[in-house]
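Chemist: Following is a predicted model, sequence given first.
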Amino acid sequence: MELTILAVPDCPNAPLLRERLAEALARQHAPAVTSHVVTDAEQAERLGMHGSPTLLINGSDPFTEPGQPASLSCRLFRDMDGAVSGAPSVDQLRRALSGG
C-alpha cells in the first residue's frame, strides 16, 4: 500500500492527519507514508490534491467528492456525526485503508 500526504506549506491540519493516520495504522504493519509540499495549482492538479491536507491511498483520494476540482485551499472533513475537522477521523481512515 502506498500512502501519500499532500499539503500546502505550513498546513495546520497536516500534523493532525499524520497523527490520526498513525493511530489508524497502529494495529497493522504500517507502510511508509510519503509527504509532499504542494506550492502551486499545477502541482495540485497533477498530484490529485483536493485541498490541504489530502491523503492518497495508492494514488487515489478516498475522501474526494465526484467532480471535486484540485485545490490549494484548506480542506475540511465531516465525521459520521457531522462534526467538522481538519482531517478524517481515525475510524474514517481505518475504513479507507481497508478499502471500505
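Modeler: Right, received. Where do you want to start?
Chemist: all contacts plus neighbour counts: C-alpha atoms, from now on.
Modeler: Fine.
Chemist: which stretches of the protein form strands?
Modeler: 3-7, 33-37, 50-52, 54-57, 71-74, 77-78, 84-85 (DSSP state E).
Chemist: for the first one, packing partners?
Modeler: Meaning strand 3-7. Other elements packing on strand 3-7 under the criterion 3 or more CA pairs under 8 Å, 6 or more residues apart in numbering; DSSP states H and E are strand 33-37, strand 50-52, strand 54-57.
Chemist: Pasting the second one now:
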Amino acid sequence: MVERACPPAQSPPETAGESIMGNMNIELLIVPGCPHERAAARLLRTAMDEVGLGSVDFRTVTVADPETAERIGFAGSPTFSVDGMDLFQDPSRSTALACRLYRHSGGLAGVPDLDDLRTALRATTGL
C-alpha cells in the first residue's frame, strides 16, 4: 500500500470536528491509476469541510494487490473510509481491485453524491 497525506486546503481555527475527531483516521482508498482519484479527493475535502472536519487531514491510500484488498475488505476504487469502516459499505459487494460505482438519482457514477458523502461522514463521526 502507498499512502499520501492530504492536508486541509487551509488551516482554519479549531472546529468542533477537530476537537472531537482529531485522532480519526479518514482515508480515500484507490487502485493505481484510478480515473476518479482527483474528483474523489476534492469531493472528500469538500464534504469534510462542510461537516466541520475542515482542519482534519485525510490520507490517500493506494491498494495495489489482491491480498491487501482482501485483508481490508476493499470494495473498489474509490472507497471512502473512517477508522477502517467503508462509508458506503454493502455486504453484498465482494472485494475487488476495480473501479467502484455509486448510485445517484440520475444513475451510476464513479464518485458518490456530495449529499450522500456528507450524510455518511456525519453518521460515522457523530457530527
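Modeler: The structure has been received and is ready for your questions. As the structure is a computational prediction, the values presented were derived from the model and not from experiment.
Chemist: Can you pull the TM-score for these?
Modeler: For these two chains in superposition, a TM-score of 0.88 is obtained (TM-score structural alignment, normalised by the length of the first structure); 99 aligned residues with a CA RMSD of 1.5 Å.
Chemist: how about the strands of the first structure in a markdown table, adding distance to Ala96 of the first structure and mean neighbour count?
Modeler: Listed next are the strands of the first structure as a markdown table, based on distance: least, CA to CA, whole Å; neighbours: other CA atoms under 10 Å:
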| stretch | distance to Ala96 of the first structure | mean neighbour count |
| --- | --- | --- |
| strand 3-7 | 11 | 22 |
| strand 33-37 | 15 | 14 |
| strand 50-52 | 16 | 24 |
| strand 54-57 | 8 | 25 |
| strand 71-74 | 21 | 18 |
| strand 77-78 | 14 | 16 |
| strand 84-85 | 17 | 14 |
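Chemist: Dump these into TSV; add distance to Gln43 of the first structure as well.
Modeler: Below are those laid out as TSV (distance: least, CA to CA, whole Å):
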stretch	distance to Gln43 of the first structure
strand 3-7	10
strand 33-37	9
strand 50-52	11
strand 54-57	13
strand 71-74	9
strand 77-78	22
strand 84-85	24
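Chemist: Arg94 of the first structure: which of these is closest?
Modeler: Arg94 of the first structure lies closest to strand 54-57 among those, at 11.7 Å (CA to CA).
Chemist: Would you mind finding the longest helix in the first structure?
Modeler: Longest helix of the first structure, by residue count under DSSP state H: helix 14-25.
Chemist: Measure the mean distance from that helix to the second structure post-superposition.
Modeler: Helix 14-25 of the first structure, aligned to the second structure and superposed, deviates on average by 1.1 Å (mean CA distance after the TM-score superposition for the first structure).
Chemist: so that helix aligns onto which residues of the second structure?
Modeler: Using TM-score structural alignment, helix 14-25 of the first structure corresponds to residues 37-48 of the second structure.
Chemist: residues in contact with the spatially most central residue of the second structure?
Modeler: The residue lying closest to the centre of the second structure (CA atoms, centre = their mean) is Phe80, at 2.2 Å. For Phe80 of the second structure, the contacting residues are 26-29, 44, 86-88, by CA atoms under 8 Å, 6 or more residues apart in numbering.
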